[in-house]
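Asker: prediction below, plus the sequence it came from.
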Amino acid sequence: MTPSEDDWASLLAAAQGAREQAYAPYSRYRVGAAVLDEAGRVHAGCNVENAAYPEGLCAEAGAIAQLVMAGGRRIVAAVVVGEGAEPITPCGGCRQKLREFADGGLPVRSADVLGWRGEHTLGELLPASFGPAHLTPRGDDYAD
């Protein structure tokens, strides 16, 4: 499934709305994220900080949890929204979390409250990544 411009608009609106709900009393850096699943459903999340840093939750992790709760198993597009001089991209841990449900071709767009700031593929953000296929035995020649 290739995301349409309507899908991208829905993802942007969901991520911007999620960002407004972020709980970021320590960093004051609010983040929203949204992912599109294989059925065309949008799932959003926001960052939730914790006084016992780094026990907080990233926005992408929240969106992925919503995807799984809804029965989704594949991410076909992702958006991350934050404010700053540089366009926001997922942190290293979230890049790996996205990789669990997508391959290197996943389009990941960055935005702020005014609109789009950039686009990468997951492969550009996480080259030579480790994914679910690495845990699949190769067949007869597989040895413990």
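Answerer: Cool, got the structure. Remember, it's a predicted structure, so these values are computed and weren't measured experimentally. Numbers count the residues shown, from 1 in each chain.
Asker: only C-alpha atoms from now on, for both contacts and neighbour counts.
Answerer: Fine.
Asker: not counting its neighbours along the chain, what's nearest the residue nearest the centre of the chain?
Answerer: Centrality entry for the chain: nearest residue to the mean C-alpha point is residue 60, 4.0 Å, by Cα atoms, centre = their mean. Distance criterion Cα to Cα, 6 or more residues apart in numbering; nearest residue to residue 60, sequence neighbours excluded, is residue 33 at 5.3 Å.
Asker: what helices and strands are in contact with the host helix or strand of that neighbour?
Answerer: Per DSSP states H and E: residue 33 is located in strand 32-37. Here strand 32-37 touches helix 5-20, strand 42-46, helix 59-69, strand 75-81, going by 3 or more Cα pairs under 8 Å, 6 or more residues apart in numbering; DSSP states H and E.
Asker: which parts of the third one are buried?
Answerer: To tie it back to what came earlier, the one meant is helix 59-69. Of the residues in helix 59-69, those buried by neighbour count under the rule 16 or more other Cα atoms under 10 Å are 59-67.
Asker: try this one side by side with the last:
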Amino acid sequence: MTYNHQELIAAAARAKEKAYAPYSRFKVGAALCTAGGKIYIGCNIENASYSLTICAERVALFQAIAAGERDFVALAVVGGDQAACFPCGACRQVLAEFAPELEVITGQPGSPLYRRLLRELLPDTFTLK
């Protein structure tokens, strides 16, 4: 499966605009690409009880899982106006449950992109083993 990195980043940037971030004011968008080429988006959703906040990456993943998807190839993340915004540790672990070889792309539309494999970002994941 091939996909366009800039198109995936653009989808994440559009998702970022839907974020609910009144506390941090740091909006994040994510776009998750399946092996079949379908893209699921997510944005961060904050809560006054900070521990109940959910990250954009997990929103995108949970939407895909709820739609019956299980095979993922790439995730784009756009956060604020930062050059790079990689997933947090909790998101890395949840993503690794389904796609340890996932390509993670971050950056801003039209700018240089940063790319890593999820297993590079979280080398020792929790597993059923």
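Answerer: Great, that's in hand. Every value quoted in this text rests on a predicted model; they were computed, and no experiment measured them.
Asker: TM-score of the superposition?
Answerer: In this superposition the chains share a TM-score of 0.90, using TM-score structural alignment, normalised by the length of structure 2; 129 aligned residues with a Cα RMSD of 1.7 Å.
Asker: the residue nearest to residue 60 of structure 1 pairs with which position in structure 2?
Answerer: Aligned counterpart of residue 33 of structure 1 in structure 2: residue 30 (TM-score structural alignment).
Asker: thinking again about what came up before, rebuild the helices and strands packed on strand 32-37 of structure 1 as CSV, extending it with distance to residue 115 of structure 1.
Answerer: CSV is the format used below for those (distance: least, Cα to Cα, whole Å):
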stretch, distance to residue 115 of structure 1
helix 5-20, 8
strand 42-46, 17
helix 59-69, 18
strand 75-81, 9
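Asker: for residue 91 of structure 1, find the nearest of these.
Answerer: helix 59-69 (9.1 Å; Cα to Cα).
Asker: okay, and the closest one goes to which residues in structure 2?
Answerer: Here helix 59-69 of structure 1 aligns to structure 2 at residues 56-66, judged by TM-score structural alignment.
Asker: mean shift of that stretch relative to structure 1?
Answerer: Its matched residues in structure 1 lie on average 0.8 Å from stretch 56-66 of structure 2 after superposition (mean Cα distance after the TM-score superposition for structure 1).
Asker: quick one: contacts of that stretch?
Answerer: 28-32, 40-45, 70, 75, 77, 87, 91, 94-95 (Cα atoms under 8 Å, 6 or more residues apart in numbering).
Asker: now those residues: which count as buried?
Answerer: 28-32, 40-45, 75, 77, 87, 91, 94-95.
Asker: residue 5 of structure 1: neighbour count?
Answerer: Neighbour count of residue 5 of structure 1, defined by other Cα atoms under 10 Å: 9.
Asker: what's the most distant pair in the buried residues of helix 59-69 of structure 1?
Answerer: Taking Cα to Cα as the measure, those span a maximum distance of 12.5 Å, between 59 and 67.
Asker: which residues sit in contact with residue 94 of structure 1?
Answerer: Residue 94 of structure 1 neighbours (Cα under 8 Å, 6+ apart): 58, 60-61.
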